[in-house]
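Chemist: Sequence first, then the predicted structure, then my questions.
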Amino acid sequence: MDKLFLGIDLGTSCVKTVLWNPESNIIQVASCNYPSILPSSLKVEQNPDDWYRALKTSIKLLLNKSDINIQRLEGISITGQMHGLVLVDEEGNFIRNAIIWSDQRSKCQVTDFYNGFGANNYIKITGNPLSSGFTLPSWLWIMENEKDISKNTFKILLPKDYLRFKLTRTYYSDPSDAVSTGLFDVNECVWSQAILDFINLKNELLPEVKGSFFNAGKLKEDVAKDLGLSPAINVYIGGGDTPVQAFGQGIDSKGTLSIGISSGGNIIGLSDKPIIDSKGRVHCMNYLFPNSWYSMGAIMSAGDSMEWFRQNFFPHLQTKDLIKIASKAGLSPKLFFLPHINGERTPYMDPEATGMFLGLSMDNHLGDIVRSIMEGVCFSLRICFDILIDIGIEFNTMIASGGGTKSDFWMQLLTDTLNFPITKSDMENSSAFGAAMIAAIGSGSITKEDIKNSMRNHSKKTFFPNKEMAKYYQKKYERFIEIYPLWNQTSNESH
């Protein structure tokens, strides 16, 4: 009897579920959306109950679509949005909405922490510059502004770890997600005692850290009944969505860069030792396997930039319609878009960075404007790309995935901007698929080598740089990287 594995991806806007049969390599996919809550400017939260409701709906859709015998389901694993803050009481009930990764309220907490602990010291321990939206500054904000909440907190959890707790009633995290809290020692692969002592945070408030393939327990009977599944199913820990997405693309060792264009955007490269950027421009994090790390450049608003523009100005059109219009537009060498509509990470680590159009004229039309948005995202990813090269990340191939890569036009823009061939993964739901693979490996049903052989059968499309367009975008990129410093200086002088 063929075994099946369920991968769950708790994303920023929806839960995606993937049902995978390793023997036939058949994949079924379902999803269910949920909203973000915006209490005020800079604040972004979500209701964890919405996550579970969306998971239940998604699994129901998946099982109806698949028409399977649930007794064949051997294991489950979860990936999800990183950095977030979920606080629960002794009964395991969340005691406030989750603060998610895109929240920008904690700039003052980051500054105060750096002033006391030391930025260089912090980066040496964690491998990461500290940013608003990380668990650490969000917790410091709670301690300062919601003291009753902090006093009643029994556990501090990441989003995917909370969802897994709902399934198993066990508290765990894994290195690839724990490192995104800002509380983890990237070198020693443990919670940093120095940081915990400095902020007076007790170890028992944090979950135990185990490997991504560790069995966290079986589905609780009441949960299994509610989800329409068997209580005999094992649930494996999983990992953060960025590394699991890379794993879902078949990346398990250095040599290949992974590019993601979703709500945000990132480029990551694996290494067999932690490569920490002393300038704090990119992140160094633990990967899914022991003695494996990755460096990551991240931008806050990739797909979100397109969605912001669509919702506010052309809500009657779909994103694909706007991209089609942009694909017919000519070149606009003087038109730029700075995609910092929700602050920015690489390389500025500035939660108050703002976006802008520059160089608009009466000659510009809708297609030119949309194309400039897509170019702005590509230029921001080029900054990440250049820094990874600068710190010594080794690679010879690049694979891209995420919603933005569905557009061949956007893929070609990115390829020309980076001036390097990029292969588009045909795995549209690589994070959820990566989680399903973790469950399969954790169960002992398959090995990493089995997965490598399976991935070779996936058809992929490779984009190659157009020499003339690469020259054009090199010149435009050199002008693009001058915009933020000048705009930031002007903006600061006006206050």
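Modeler: Looks like it arrived, so ask away.
Chemist: rest of the way, CA atoms for contacts and neighbours
Modeler: OK.
Chemist: Number of residues surrounding residue 268?
Modeler: 28 (other C-alpha atoms under 10 Å).
Chemist: Strands of the stretch 301-450 of the chain, residue ranges please.
Modeler: 336-338, 356-358, 395-401, 422-424 (DSSP state E, counting those that start in this stretch).
Chemist: which stretch among these comes nearest residue 262?
Modeler: Proximity to residue 262, assessed across the strands of the stretch 301-450 of the chain by C-alpha to C-alpha, is greatest for strand 395-401 (8.3 Å).
Chemist: residues making contact with the closest one?
Modeler: Contact with strand 395-401 is made by 249, 254-261, 269, 421-428, 430, as judged by C-alpha atoms under 8 Å, 6 or more residues apart in numbering.
Chemist: again, only this time at 6 Å
Modeler: Applying C-alpha atoms under 6 Å, 6 or more residues apart in numbering, the contact partners of strand 395-401 are 255, 256, 257, 258, 259, 260, 422, 423, 424, 425.
Chemist: Could you do stretch 262-277 as well?
Modeler: Stretch 262-277 is contacted by residues 127, 254, 257-260, 284, 292-304, 402-403 when judged by C-alpha under 6 Å, 6+ apart.
Chemist: next up, a second structure to put side by side with the first:
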Amino acid sequence: MYYIGVDLGTSAAKLLLMDEKGAILNIVSKEYPLFFPKPGWAEQNPEDWMRAVRAGIPELVSGIDRADIAGIGCGGQMHGLVVLDESDRVIRPAILWNDGRTQVETEYLNREIGRERLAALTGNIAFAGFTAPKLLWMRKQEPENFTRIRRIMLPKDYINYCLTGVHATDYSDASGMLLLDVCNKRWSEEMLRICGVAPEQLPRLYESYEAIGTLRPVMAEALGLPETVRVAAGAGDNAAAAIGCGVVGQGGCNISLGTSGTIFLSSERFRADSGNALHSFVHADGGWHFMGCMLSAASCNKWWMDEILRTREYSGEQAGITEERLGRNHVYYLPYLMGERAPHNDPDARSCFIGMTMDTGRETMTQAVLEGVAFGLRDSLEAAKKLGVCPSSSMLCGGGAKSPIWRRILANILNIRLTIPETEQGPGYGGAILAAVACGAYPSVRAAAAALVHVTGTVEPDPLIAARYEEKYRNYRSLYPALRDIFPRL
């Protein structure tokens, strides 16, 4: 049997076809536009996501006996607000995870409702990217649209709704809405009241590996698939990526160098971060996890290469960053292109370079970008250490993980061993694994991950390089506090 995994990303829908032994038979990617209506805003049209999926699946399964396609699972960008009216029409473009317009609403939740109260209700405090502040913003700024809302969902849930007609979400993705009581896996009645949301507007909750339904006849015909294809509830992209890397159960760690950057720490029990730097979310294996998320990771390098250097020769630009240069760079880069989430929770934060001299060249600044992202991930690792969570190794996935020198930089700045999975498809592969479990091919997510996920190599930190980076990290940590009060004036 075959399983389709969908990675509903910020720039494209990446679809893969997996057989029951975990082999990837085909990969198709379909891009769609991203809109920035105002500085700090980010939106997409949900219809564009579905058009990409509808165009991609027939291409993905070309040449395959479609009667053998058993399931579909989706890992999707988190936090995005998708709202439909009573006729199932999209009311407005989706407000995305990296949108920073909700600073007023976020401050209201954290200060007026209170961080302690929010943490008691949801396990988390408010961040600008979360869904609840977006609902408050919409209620205030677009009241006519707000009153038309009949269904509230997250990006990958819109795909699932179009496929099955079932209004559903999973616990991992719902964890990032600030509407879920994460510890008890149920909607928080008080948070719904605060946001002016009725329970019937929200989707039914499922574990990520549960089937929510099968394909609607009209969708089966459009995709050329059997109506019997089961659709798994799926997961938020980071939880799905962790499944795709085999990070399940107690004590696992996964680092993702995607558009955003995350450190993901799995656990079999719920814990909240009293320091509020890390999110406490449900994991797609049925347990929980801590997660530190920086808003701009590989997207920093993409911005630097595409917009500033105006080149697509990514590996060529990194070729001059040799081993002896590591830990000796005098230029620093703050990776706050879209503000920052963990650990600062500051939508006003902005990117900058500091430390340039007359001999600073493009290689030095390219290295600074790679190091700045790694330093940002180190911030989340330090927050985890304060909770007594001290991983000595981690899986590594995401587009940025394909860079050998970036892997070396990251291993030494974090001073942990990095393990590279054989399959680097992250959320898409995780989505396919969840589909396989939903179809009964494996008894649990843990069993599926053990059977299907394999590693291809490791990157060990070098004690001398890691020691040099310790001093550099101390300098890096002093930069944001020094600039924090300046950012809002920019």
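Modeler: That came through, no problem. Keep in mind that what you see is a predicted model, and the values were worked out from it rather than measured.
Chemist: Drop anything exposed from the contacts of stretch 262-277 of the first structure.
Modeler: Among the contacts of stretch 262-277 of the first structure, the ones that count as buried by 16 or more other C-alpha atoms under 10 Å are 127, 254, 257-260, 284, 292-304, 402.
Chemist: Keep only those of those that are in helices.
Modeler: Residues of these located in helices (DSSP state H): 303, 304.
Chemist: what about residue 391 of the first structure, how many neighbours?
Modeler: As a burial measure, residue 391 of the first structure scores 15 neighbours (other C-alpha under 10 Å).
Chemist: okay, the longest helix seen in the first structure sits on what stretch of the second structure?
Modeler: Determined from DSSP H, the single longest helix within the first structure is helix 366-390. Using TM-score structural alignment, helix 366-390 of the first structure corresponds to residues 362-386 of the second structure.
Chemist: What mean distance separates the matching stretch from the matching residues in the first structure?
Modeler: Once fitted to the first structure, stretch 362-386 of the second structure is off its aligned match by 0.6 Å on average (mean C-alpha distance after the TM-score superposition for the first structure).
Chemist: buried sites along that stretch?
Modeler: Residues 364-384 are the ones in stretch 362-386 of the second structure that count as buried (16+ other C-alpha under 10 Å).
Chemist: now it: how far from the chain's centre is it?
Modeler: Distance of stretch 362-386 of the second structure from the chain centroid (C-alpha atoms, centre = their mean, to the nearest Å) equals 18 Å.
Chemist: Check stretch 184-204 of the first structure too.
Modeler: 23 Å.
Chemist: Of the contacts of stretch 262-277 of the first structure, which belong to strands?
Modeler: Residues of those located in strands (DSSP state E): 257, 258, 259, 260, 284, 293, 294, 295, 296, 297, 298, 299.
Chemist: ok, the fourth one - contacts?
Modeler: Under the criterion of C-alpha under 6 Å, 6+ apart, the contact list for residue 260 of the first structure reads 266, 400, 401, 402.
Chemist: One more pass at 7 Å, please.
Modeler: Contact partners of residue 260 of the first structure, counting by C-alpha atoms under 7 Å, 6 or more residues apart in numbering, are 266, 267, 400, 401, 402.
Chemist: ditto for the first one
Modeler: Contact criterion C-alpha under 7 Å, 6+ apart gives 267, 268, 269, 395, 397, 398, 399 as the residues in contact with residue 257 of the first structure.
Chemist: Counting neighbours, what do you get for residue 232 of the first structure?
Modeler: The number of residues near residue 232 of the first structure, taken as other C-alpha under 10 Å, comes to 16.
Chemist: and it, what helix or strand is that in?
Modeler: Counting by DSSP states H and E, residue 232 of the first structure is held by no secondary-structure element, helix or strand.
Chemist: That one matches what in the second structure?
Modeler: Under the alignment (TM-score structural alignment), residue 232 of the first structure maps onto residue 228 of the second structure.
Chemist: Repeat that for residue 29 of the first structure.
Modeler: Residue 29 of the first structure maps onto residue 27 in the second structure, by TM-score structural alignment.
Chemist: Likewise for residue 211 of the first structure?
Modeler: Looks like residue 211 of the first structure aligns to residue 207 there (TM-score structural alignment).
Chemist: for the closest residue to its match other than its chain neighbours, what are its contacts?
Modeler: Spatial nearest neighbour of residue 207 of the second structure, excluding adjacent residues (C-alpha to C-alpha, 6 or more residues apart in numbering): residue 170 at 5.4 Å. Applying C-alpha under 7 Å, 6+ apart, one finds that residue 170 of the second structure lies in contact with 205, 206, 207, 208, 233, 234, 235.
Chemist: taking these one by one, which sit in strands?
Modeler: Mapping the contacts of residue 170 of the second structure onto strands (DSSP E) picks out 205, 206, 235.
Chemist: closest to residue 356 of the second structure among the residues you listed?
Modeler: For these, the nearest to residue 356 of the second structure is residue 235 (42.3 Å; C-alpha to C-alpha).
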